[in-house]
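J.: sequence unknown, structure follows:
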C-alpha cells in the first residue's frame, strides 16, 4: 500500500508592478502636459495668424522651456518630500531612544487595532523593538505609511518628466517642421496622441482604455480650443 501523501499545491502569486519607484507619475504627467500644453500653445499662435516659421520656433521653445521646467519642478518637489520624510524618520528614531516604553506601547496598541489579541500584539511589538534597526523602520512604515528604504528618487522623477514632456511636446510641432500649415493635420495627430497616451495610462492603472483615452482627448481639446480662441482675438486686436 502506498504511503505517499499528496501535498497541497503551492499557490503562485502574481508579481505586482512597481508603483513606488517615482517614475510613473512624472512620466505620465510630463507626456500629457507636453502634448496638451504645446498643442494649445501652437493653436494659440496659429489662431493669431503667425507664419509657419514662427509656429515652429514657438513650439520648439515651448518644448525646451516646458521640459526643463518640468524636470526642475519634479526634482525640487521630490527632493523636498524626501527631505521631509527623512526629518520625520529622525524624529521617530529620537523618540525610540528617548521613550522606548512609550513607543513599545504605541506599537502594541497599533497591532491590537489591526486585529491581534493583546498578548500576541505585545509579543510581536516587543520582539521588533528589541532590534533597533528594524524597530524604527517598522514605526515609520506603520505610523507614516512610507517605506524608508524605497523613497522616490528625485533624479528618476526629473529625468522621466523631462523625456516624457519632450516626447509629448514634439508631436504637435512635427507637421509644421515638415512644412504643413494650418491646424488640421496637427490637430489630427495631436488627437491621436492624446487618445494613445490616455489609453496607455488607463492600461497602466487597470482602468478601461476608452475611459482614459476619451477623458484625455476631451481635456486636450478644451485646452486647445480655448487658446486658439484667445490667439484669434489677440491676433485680430494686433492686426
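T.: Structure received. Since the model is a prediction, treat every value here as computed from it, not as a measurement.
J.: For the rest of this, base every contact and every neighbour count on C-alpha atoms.
T.: OK.
J.: Residue 205 versus the residue nearest the centre of the chain, what's the distance?
T.: The centre of the chain sits closest to residue 25, judged by C-alpha atoms, centre = their mean, with a distance of 0.8 Å. Using C-alpha to C-alpha, to the nearest Å, we find residue 25 at a distance of 11 Å from residue 205.
J.: Report the contact partners of the residue nearest to the centre of the chain.
T.: Going by C-alpha atoms under 8 Å, 6 or more residues apart in numbering, residue 25 touches no other residue.
J.: Likewise for residue 128?
T.: The contact partners of residue 128, taken as C-alpha under 8 Å, 6+ apart, are 134, 135, 138.
J.: which one of these is nearest residue 98?
T.: Closest approach between the contacts of residue 128 and residue 98, by C-alpha to C-alpha: residue 135, at 13.8 Å.
J.: quick one: contacts for the closest one?
T.: Applying C-alpha under 8 Å, 6+ apart, we find residue 135 in contact with 128, 129.
J.: Next up, a structure to set beside the first:
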C-alpha cells in the first residue's frame, strides 16, 4: 500500500531511505543466482521484491524517481560474493537490514513515524530474521550487546593493526632511518601485531568457552540435585513474560520432562548462554588476518618507493583508513558514522604525532652506531 499523505520525514531522509532500499534490492537480485540451493535463492528473490516495493513507497513520496546510485559498498559486496561465496556477504546484508531497522526505531523515538513506516520497519526486521536463518545466526542485528561475531573481529583487528603499525612507522620516520630499515621495522611490527592479536582472539574465545562449559556443568548438577527448585525458577520466568501461573507450570513441566531441553533453557534464561559458541581457532584467524591488512596499509607506499613522496602517501592513506574504520565501528556503537570516523581520524593523527616526536627525540639521545 502506498500512502497518500507524506511521511513525517524530510526530503533528504526520504532520499536516504530510497537509496538504501534500492541498493538492497539490487544486491539481493544479483546475489540470488549465486545461491546453490533453491530455498536460499527463492528467499533472496523474495527479499529483492520486498525491497523494490519499499523503494517504490519512498519514490512515491519523493514525487519522482531519483537517479539510482549503486554504492561502492554494494559493488564490493557483490565482488566479494562472486570471489569468496555469498555466505559472508549475507551476514553483512543481515547487519545492513539491522541498520535500517535501527534507523526506523530512532525516527520513531523522535516522533517521526506513521503506520506505513512501522510496517516497513516490521518487514525489514523480518528480512533480518530470514537472513539470520540463512546464515545460522540468531538475535536481532540492531542490538549490539554481544561479541558481534566475525564482522566485529575484522573491524577491531584491522583497527589495532593500522593504529599500532602507523605509530611505529611514524616513529622510525622521525628517526630519519633508511627505507630498508623502515620496511624491516614495519614488516616486523605487522607480523608481531598479527600474532599478538590472533593469539589474544584465540585465548579470549577459548577462555569464554571454558567458563561457559563450567557454568553449564554447574547448572547440570543443580538440575540433578534440586529439579523442583529449577522448575520453580522457570515458572517464575514464564510468569514474568506474561503467562498465567497455570500456563507457566504446564510449560515448565513439559520442559523438565526432557533433561537436555531443560538444561538448554536454564542455561539461556539463568546464565545467558546459548548454543552459539564461538570457535577459538576462527576467532584467532579472523582477528589475526584482519590485523595484517590493517598493519599493511601504512607500508604500501614504501614497497614501491621512498623519500618524501612515500611518506606523504603513507600518511594520507593511513589517515583515510582511520576514518573509514571509525565509520565502520559506528555499525556497532550506534553513533553517527562521521563522528565515529572523525574520532578515529584524530586518534590516528595523535598516534602519528607522538610516534614521530618520540623517534625524533630518541635519535639525539640513543647511540646510533
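T.: Yep, that arrived. Everything numeric in this text was worked out from a predicted model, so none of it was measured.
J.: can I get the contacts of residue 128 of the first structure in CSV with distance to residue 200 of the first structure and secondary structure?
T.: Formatted as CSV, the contacts of residue 128 of the first structure follow (distance: C-alpha to C-alpha, whole Å; DSSP: H, G, I helix; E, B strand; the rest coil):
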residue, distance to residue 200 of the first structure, secondary structure
134, 39, helix
135, 40, helix
138, 35, helix
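J.: mind listing the strands for the second structure?
T.: Applying DSSP state E to the second structure gives no strands.
J.: Onto which residues of the first structure does the lengthiest helix in it map?
T.: The residue-count maximum for a helix in the second structure (DSSP state H) belongs to helix 179-225. On the first structure, the counterpart of helix 179-225 of the second structure by TM-score structural alignment is residues 52-98.
J.: Over to stretch 42-53 of the second structure?
T.: So stretch 42-53 of the second structure sits over no part of the first structure, by TM-score structural alignment.
J.: what residues does that stretch touch?
T.: 21, 22, 24, 25, 26, 27, 28, 29, 31, 32, 127, 130.
J.: what do you get for stretch 98-116 of the first structure?
T.: 95, 96, 118, 121, 122, 124, 125, 126, 129, 139.
J.: ok, now which ones touch the aligned partner of residue 14 of the first structure in the second structure?
T.: Using TM-score structural alignment, the partner of residue 14 of the first structure in the second structure is residue 127. Taking C-alpha under 8 Å, 6+ apart as the contact definition, residue 127 of the second structure lies against 47, 94, 97.
J.: I figured residue 200 of the second structure hits residue 284, correct?
T.: Yes: in this structure, residue 200 of the second structure is within contact of residue 284 by C-alpha atoms under 8 Å, at 7.1 Å.
J.: Who has more neighbours out of these two?
T.: Neighbours per residue, other C-alpha atoms under 10 Å: of residue 200 of the second structure and residue 284, the larger number sits with residue 284, 26 against 17.
J.: Select, from the contacts of stretch 98-116 of the first structure, the two members most distant in space.
T.: Top of the distance list for these (C-alpha to C-alpha): 95 and 118, 23.1 Å.
J.: Tally up the residues packed near residue 343 of the second structure, please.
T.: Other residues within reach of residue 343 of the second structure, judged by other C-alpha under 10 Å, total 16.
J.: Same question for residue 224 of the second structure.
T.: 11.
J.: Equivalent analysis for residue 78 of the first structure, please.
T.: For residue 78 of the first structure, the neighbour count with other C-alpha under 10 Å is 20.
J.: which residues touch residue 175 of the first structure?
T.: By C-alpha under 8 Å, 6+ apart, the neighbours of residue 175 of the first structure are 181, 185, 186.
J.: Which of those has the largest number of neighbours?
T.: Using other C-alpha under 10 Å as the neighbour test, the contacts of residue 175 of the first structure are led by residue 186, with 21 neighbours.
J.: Show me what that residue aligns to in the second structure.
T.: Taking TM-score structural alignment, residue 186 of the first structure has residue 314 as its aligned residue in the second structure.
J.: how close does its match get to residue 326 of the second structure?
T.: Separation of residue 314 of the second structure from residue 326 of the second structure (C-alpha to C-alpha): 18 Å.
J.: Likewise for residue 156 of the second structure?
T.: With C-alpha to C-alpha as the criterion, residue 156 of the second structure and residue 326 of the second structure are 10 Å apart.
J.: quick one: which of these two has more around it?
T.: residue 326 (24 against 20).
J.: per the alignment, the more buried one corresponds to what in the first structure?
T.: Match for residue 326 of the second structure (TM-score structural alignment): residue 198.
J.: and the gap between that match and residue 28 of the first structure?
T.: Residue 198 of the first structure is 9 Å from residue 28 of the first structure, where distance means C-alpha to C-alpha.
J.: Next: residue 100 of the first structure.
T.: From residue 100 of the first structure to residue 28 of the first structure the distance is 43 Å (C-alpha to C-alpha).
J.: which of those two has more neighbours?
T.: Neighbour totals were compared for residue 100 of the first structure and residue 28, and residue 28 leads with 20 against 14 (other C-alpha under 10 Å).
J.: Map that one onto the second structure.
T.: Aligned partner of residue 28 of the first structure by TM-score structural alignment: residue 155.
J.: cool, and residue 173 of the first structure?
T.: Match for residue 173 of the first structure (TM-score structural alignment): residue 299.
J.: residues in contact with the residue nearest to residue 326 of the second structure when sequence neighbours are not counted?
T.: Distance criterion C-alpha to C-alpha, 6 or more residues apart in numbering; nearest residue to residue 326 of the second structure, sequence neighbours excluded, is residue 341 at 3.9 Å. By C-alpha under 8 Å, 6+ apart, the contact set of residue 341 of the second structure is 322, 323, 324, 325, 326, 327, 328.
J.: residues near residue 211 of the second structure, how many?
T.: If you count neighbours by other C-alpha under 10 Å, residue 211 of the second structure ends up with 12.
J.: Before I go, just wanted to say thanks for your time.
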